[in-house]
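S.K.: kindly return the folded structure for what I paste below:
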Amino acid sequence: MRPILKDLKDGKISIEEAEKLIKSQFLDIREVARFDVGRKLRTGFPEAILALGKSDDDIVQILLSSPTDPMIVTRLDPERFENIREKISPLEERGFSIKYEERAHTLVVKGNEKISLDYKVGIITAGTADIPVAEEARIILEEYGCQVIKAYDVGVAGIHRLVQPLYDMLEEDVKIIIVVAGMEGALPSVVAGLVDVPVIGVPTSIGYGVGEGGLAALHSMLQSCSPGIGVVNIDNGFGAAVLAIKIIRAFD
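M.R.: Below you'll find the predicted structure:
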């Protein structure tokens, strides 16, 4: 209820809109979506907007109507962002910043709310092709105040590349390590066998033959003989970041 009342006080919404939000806890946006404005209060993280399956106009309407802060759009291709860039510019007049990360295909629209978890999280990728998924996770973590320590392209094909970055992460006292890998997906098992912090495995769709689509990496991570690994869905950098944030909040 607090963010709704704050928006009312700041003149961003009318009394009628505030009453509707408080009563329903969702925002009916012109038959396009029922945006769950109460999710952040219940779960600690706002509803994100998945660009897949939505038209550009759908995304614009949701962004212009939603009272949540921050607003996050995932899987938004660069050309689609360019299509909506001018249409969402009124958000800047309302004090929101618009930040698009091309490699991660992620848009963050952020107001004045300051969030700082003040913890460090490591992100490792097996290959360069896995970086876009890792970057999606990085953006979400940094928006929530975490310091991210990265080590990219350190997979098992040249396992010696992993030693120094992993040592540095442990020296920096990271609380969680997110490991992103495609192909056979072996890297999370290696990392989990070397560290005393939780490991979140993220299989990616990078692969071919029996590994096509990321299923081999997913099955490998689920079948890991190293304990202490949690696995999210294929290419789900966003989900890995949210899980890390919830774990951190549990012991904050």
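
S.K.: please count neighbours and contacts with C-alpha atoms only from this point.
M.R.: OK.

S.K.: quick check: which element contains residue 174?
M.R.: Residue 174 belongs to no helix or strand when assigned by DSSP states H and E.

S.K.: what's the longest helix in the protein?
M.R.: For the chain, the longest helix by residue count, based on DSSP state H, is helix 237-251.

S.K.: list the contacts of that helix.
M.R.: 44-45, 74, 117, 119, 133-138, 140-141, 144, 175-176, 178, 200-202, 232-233 (C-alpha atoms under 8 Å, 6 or more residues apart in numbering).

S.K.: next, the structure of the following sequence, for comparison with the previous one:
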Amino acid sequence: MADLRDILARVQSGELSTDEAAVQLQGYEDLGHSRVDHHRAARNGAPEVIFGQGKTPQQMVEIMKSLSARGANVLATRVQDNAIEPILAAFPNATHHALSRLITLQHKAPEPAATKIAVVCAGTSDLPVAEEARITCEFYGNPTLSICDAGVAGLHRLLNSLEEIRACRVVIVVAGMEGALPSVVGGQVSAPVIAVPTSVGYGASFGGVAALLGMLNSCASGVSVVNIDNGFGAGFLANRINRL
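M.R.: The predicted model follows:
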């Protein structure tokens, strides 16, 4: 209702034409290749996120312009190499996070969360997915704790960080290979654990399927699982839980 009143007031003041108001009231902008959902934040609490894989640089820039024109903070995931330079040229204030393949553009500071999210990753090879989760959490205003290279092959590394992890409201655990780490963490903390299987591992890991199945079969209570390599999905869910 607040958005509707704002649109009507801007039409009345002459700031917005009736044609522009009609576009805003329909809830999306049709770019031909994409229909950008401008009512996503009103429905879900956060603007649409751009999945960059398979999109051309021109498509990425046009979608980002559509979101930015409404003052929305922009998060783009899986940004392809050929799109990075055109995006940064069009949006000098955007930030490219190379390891996680994210681009963020923040026009306004997000509302800060009062409690912290831990992002624990099993191995250094899992860092690209862990960073996707961490930066997503921070994009939405959540303070984070990063614990890297704490896999079960050297459990003392995890145990040395347990008190810090236990102080967090939500724990994201990222692991490949056999995917055992979320079960271990889940048995040690009272917070909800979001498990992220990665495609890291040798042939019998089947591109992350072994880790996915191991996590789905976890004997620790309070562990949920997102899709393989889906650091964004884990970060987005952690933000929602952290704000309950």
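
S.K.: any idea what the TM-score comes out to?
M.R.: The TM-score (TM-score structural alignment, normalised by the length of the second structure) is 0.90; 239 aligned residues with a C-alpha RMSD of 2.3 Å.

S.K.: from the contacts of helix 237-251 of the first structure, which ones fall inside strands?
M.R.: 74, 176, 178, 200-202 (DSSP state E).

S.K.: same list (these) but as CSV, adding neighbour count.
M.R.: Formatted as CSV, these follow (neighbours: other C-alpha atoms under 10 Å):
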residue, neighbour count
74, 18
176, 23
178, 28
200, 25
201, 32
202, 33
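
S.K.: quick one: map residue 115 of the second structure onto the first structure.
M.R.: Superposed on the first structure with TM-score structural alignment, residue 115 of the second structure falls opposite residue 119.

S.K.: quick one, strands of the first structure?
M.R.: Ranges of strands in the first structure, per DSSP E, are 27-29, 33-35, 49-50, 71-74, 97-101, 106-110, 120-125, 147-151, 176-181, 199-203, 229-231.

S.K.: could those be laid out in TSV, adding distance to residue 160 of the first structure?
M.R.: As requested, the strands of the first structure are arranged in TSV below (distance: least, C-alpha to C-alpha, whole Å):
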stretch	distance to residue 160 of the first structure
strand 27-29	51
strand 33-35	47
strand 49-50	37
strand 71-74	34
strand 97-101	31
strand 106-110	32
strand 120-125	14
strand 147-151	13
strand 176-181	16
strand 199-203	20
strand 229-231	22
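
S.K.: returning to what we had before: any chance of a PyMOL selection covering the buried ones in the contacts of helix 237-251 of the first structure?
M.R.: To isolate the buried members of the contacts of helix 237-251 of the first structure in PyMOL, using 16 or more other C-alpha atoms under 10 Å:
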select buried, resi 45+74+117+119+133+134+135+136+137+138+140+141+144+175+176+178+200+201+202+232+233
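
S.K.: and residue 155 of the second structure, what's its match in the first structure?
M.R.: That one, residue 155 of the second structure, aligns with residue 159 by TM-score structural alignment.

S.K.: my bad, should have said residue 52 of the second structure
M.R.: That one, residue 52 of the second structure, aligns with residue 51 by TM-score structural alignment.

S.K.: do residue 97 of the second structure as well
M.R.: Residue 97 of the second structure maps onto residue 101 in the first structure, by TM-score structural alignment.

S.K.: how many neighbours does that match have?
M.R.: Residue 101 of the first structure: 17 surrounding residues under other C-alpha atoms under 10 Å.

S.K.: nearest spatial neighbour of residue 116 of the first structure, chain-adjacent residues omitted?
M.R.: residue 145 (3.9 Å; C-alpha to C-alpha, 6 or more residues apart in numbering).

S.K.: surely the one you found meets residue 115?
M.R.: Yes: under the criterion of C-alpha atoms under 8 Å, residue 145 of the first structure makes contact with residue 115 at 5.6 Å.

S.K.: which residues do those two both contact?
M.R.: With C-alpha under 8 Å, 6+ apart, residue 145 of the first structure and residue 115 have no common neighbours.

S.K.: so which of the two has more stuff around it?
M.R.: residue 145 (16 against 12).

S.K.: what residue in the second structure is paired with the more buried one?
M.R.: Using TM-score structural alignment, the equivalent of residue 145 of the first structure in the second structure is residue 141.

S.K.: how near is its match to residue 76 of the second structure?
M.R.: To residue 76 of the second structure, residue 141 of the second structure is 16 Å away according to C-alpha to C-alpha, to the nearest Å.

S.K.: could you do residue 137 of the second structure as well?
M.R.: Taking C-alpha to C-alpha, one finds residue 137 of the second structure at 14 Å from residue 76 of the second structure.

S.K.: neighbours of residue 20 of the second structure, just the number please.
M.R.: Residue 20 of the second structure - counted by other C-alpha under 10 Å - has 12 other residues nearby.

S.K.: ok, it to residue 7 of the second structure distance?
M.R.: Taking C-alpha to C-alpha, one finds residue 20 of the second structure at 9 Å from residue 7 of the second structure.

S.K.: cool, and residue 123 of the second structure?
M.R.: Applying C-alpha to C-alpha, the value for residue 123 of the second structure to residue 7 of the second structure is 49 Å.

S.K.: and residue 244 of the second structure, by the same measure?
M.R.: Counting by C-alpha to C-alpha, the gap from residue 244 of the second structure to residue 7 of the second structure is 30 Å.

S.K.: so which of these two has more stuff around it?
M.R.: Applying other C-alpha under 10 Å to residue 244 of the second structure and residue 7 shows that residue 7 carries more neighbours, namely 21 against 5.

S.K.: skipping its backbone neighbours, what lies nearest that one in space?
M.R.: residue 21 (6.4 Å).

S.K.: cool, and residue 59 of the second structure?
M.R.: residue 33 (7.3 Å).
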